[in-house]
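J.: sequence unknown, structure follows:
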């Protein structure tokens, strides 16, 4: 039910045309990578001794490596380019790390499929932001799809008390 609702939200404006196929392919590839990461994280955190330890090792191993492509592409000017946005970047990174840590914690303490489905419902928040802040029309199909997602969440909650 959640998946059908999310698909309804994604295709609320109609089926993509030829011009949108590259974006659709990128979205599908992103979904496959997210699904793979979710399975790896869920398996990893269940096999680790502590949730905090798992998260710390992930950040320790990935953190120093992730900036390398940007540094390789832009070189020394990268530091000057980052300086004006350093504060907002660090704040965004901290919030993102906290959100990721909470998702890993949830995977360690709950059913992986349920946590993964609930995690992807953030698209409802994106749809709400699009409607309230960017004045996009929600329409009947988007409201129905959003209701399907919420109903799916309720079913999950009832199935796993």
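T.: All right, it came through fine. The shown structure was predicted, so the numbers you read here are calculated from the model rather than taken from an experiment. Numbering: from 1, shown residues only.
J.: could you use CA atoms for every contact and neighbour count after this?
T.: Will do.
J.: how about the lengthiest helix in the chain: buried residues?
T.: For the chain, the longest helix by residue count, based on DSSP state H, is helix 21-47. Using 16 or more other Cα atoms under 10 Å as the test for burial, helix 21-47 gives 38, 39, 41, 42, 44, 45, 46.
J.: for the last one, which non-adjacent residue is spatially closest?
T.: Which is residue 46. Distances taken as Cα to Cα, 6 or more residues apart in numbering place residue 108 nearest to residue 46, at 5.8 Å, with adjacent residues excluded.
J.: C-terminal to the longest helix of the chain, what's the next element?
T.: With elements assigned by DSSP states H and E, the helix or strand that comes after helix 21-47 is helix 51-62.
J.: angle of that following helix against helix 21-47?
T.: With axes from the mean of the first three to the mean of the last three Cα atoms, to 10 degrees defining the directions, helix 51-62 sits at 130 degrees from helix 21-47.
J.: please enumerate the helices of this structure.
T.: Shown for the chain, the helices assigned by DSSP H span residues 2-10, 21-47, 51-62, 68-74, 77-82, 86-109, 112-119, 122-132, 139-159.
J.: need the winner for burial among those.
T.: Highest mean neighbour count among these (mean count of other Cα atoms under 10 Å): helix 2-10, with a mean of 19.
J.: check which helices and strands that one sits against.
T.: Under the contact definition 3 or more Cα pairs under 8 Å, 6 or more residues apart in numbering; DSSP states H and E, helix 2-10 sits against helix 139-159.
J.: need the contact partners of the helix it packs on.
T.: The contact list for helix 139-159, computed with Cα atoms under 8 Å, 6 or more residues apart in numbering, reads 1-9, 12, 114, 118, 121, 124.
J.: and here's the other structure:
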């Protein structure tokens, strides 16, 4: 991997942590996620309209992905309403590859190797350490099921999109339409659920959430590009430095408490993820 690609993937990891931080920053997490989803629609269309239109059978994958993203975003909103970025993000981000690896182990013969099993064990230990901090520091325990729910949804849409992109035959178009479908489903669902009172009235909220949406697309686009010019496993592992970025942003920008236990747990989670990806 060249230095340029290395730095680009690090930038993508930072962007992923950044858009989560921007959603956490707003007073209304659901309102921020709503604006992010609305902004996803024109971003996705700006790419999709210049690619071949998906075949009919691809739309089942896109709709499934959009529904799963709705669950992912909803769980993430609930978790951020109850916990710190530096606590929620490592659990939500770190548990997802563990779920994928475990499901793969049961669903597919010889799906994971010995060092990947070791990675799952390290991941589990790191997540337990991070979750333990919720109890020892008197934080809202309800963040845990929501963070883990977000991780399960992430694992689900990862598998859906991986298969859907293959079925479509055009990964770029598929990802663009995922943004469009995801944006439409979440926007419609959250407005029916919460009502129009959830729509932010401040221009700053729209600007911040729209930037978060652009950062989300940029993070994914850079990662996809990097996987075309560098080893997939190395890129996938390097992307997980986003966990460390999120912890640092929470500590330095939001003033979240940073004990040794939280820092160690974050490093252990990153190590576990790297082992499962390499």
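T.: Good, I have the coordinates. Since this is a predicted model, take the numbers as computed values, not measurements.
J.: how big's the offset between the longest helix of the first structure and the second structure?
T.: When the second structure is superposed, helix 21-47 of the first structure averages 1.7 Å from its matched positions, counting by mean Cα distance after the TM-score superposition for the first structure.
J.: for that helix, packing partners?
T.: Judged by 3+ Cα pairs under 8 Å, 6+ apart, helix 21-47 of the first structure is in contact with helix 51-62, helix 86-109, helix 112-119.
J.: for residue 129 of the first structure, see how far away the most centrally placed residue in the first structure is.
T.: The residue lying closest to the centre of the first structure (Cα atoms, centre = their mean) is residue 120, at 6.2 Å. Counting by Cα to Cα, to the nearest Å, the gap from residue 120 of the first structure to residue 129 of the first structure is 16 Å.
J.: try residue 7 of the first structure
T.: 18 Å.
J.: cool, residue 86 of the first structure as well?
T.: As defined by Cα to Cα, residue 86 of the first structure lies at a distance of 25 Å from residue 129 of the first structure.
J.: stretch 33-47 of the first structure aligns to what range in the second structure?
T.: Using TM-score structural alignment, the residues of the second structure aligned to stretch 33-47 of the first structure are 153-167.
J.: determine which residue in the first structure is aligned with residue 259 of the second structure, please.
T.: Counting by TM-score structural alignment, residue 259 of the second structure corresponds to residue 138 in the first structure.
J.: tell me how many other residues surround the aligned partner of residue 65 of the first structure in the second structure.
T.: Counting by TM-score structural alignment, residue 65 of the first structure lines up with residue 185 in the second structure. Each residue near residue 185 of the second structure was counted by other Cα atoms under 10 Å, and the total is 19.
J.: tell me who's in contact with the residue lying closest to residue 185 of the second structure once chain neighbours are set aside.
T.: Setting aside the residues directly before and after it, residue 185 of the second structure is nearest to residue 66 in space (Cα to Cα, 6+ apart), at 6.3 Å. Contact analysis of residue 66 of the second structure by Cα under 8 Å, 6+ apart lists 178, 181, 182, 183, 185, 186.
J.: repeat for residue 214 of the second structure
T.: Applying Cα under 8 Å, 6+ apart, the residues near residue 214 of the second structure are 39, 40, 43.
J.: can you check residue 133 of the second structure too?
T.: Contact analysis of residue 133 of the second structure by Cα under 8 Å, 6+ apart lists 261, 262.
J.: ok, now how distant is it from residue 95 of the second structure?
T.: Counting by Cα to Cα, the gap from residue 133 of the second structure to residue 95 of the second structure is 16 Å.
J.: thinking again about what came up before, tell me the most packed of the contacts of residue 214 of the second structure, by neighbour count.
T.: That'd be residue 40 among the contacts of residue 214 of the second structure, by other Cα under 10 Å, with 27 neighbours.
J.: point me to the helix or strand that includes that residue.
T.: Assigned by DSSP H and E, residue 40 of the second structure falls in helix 29-48.
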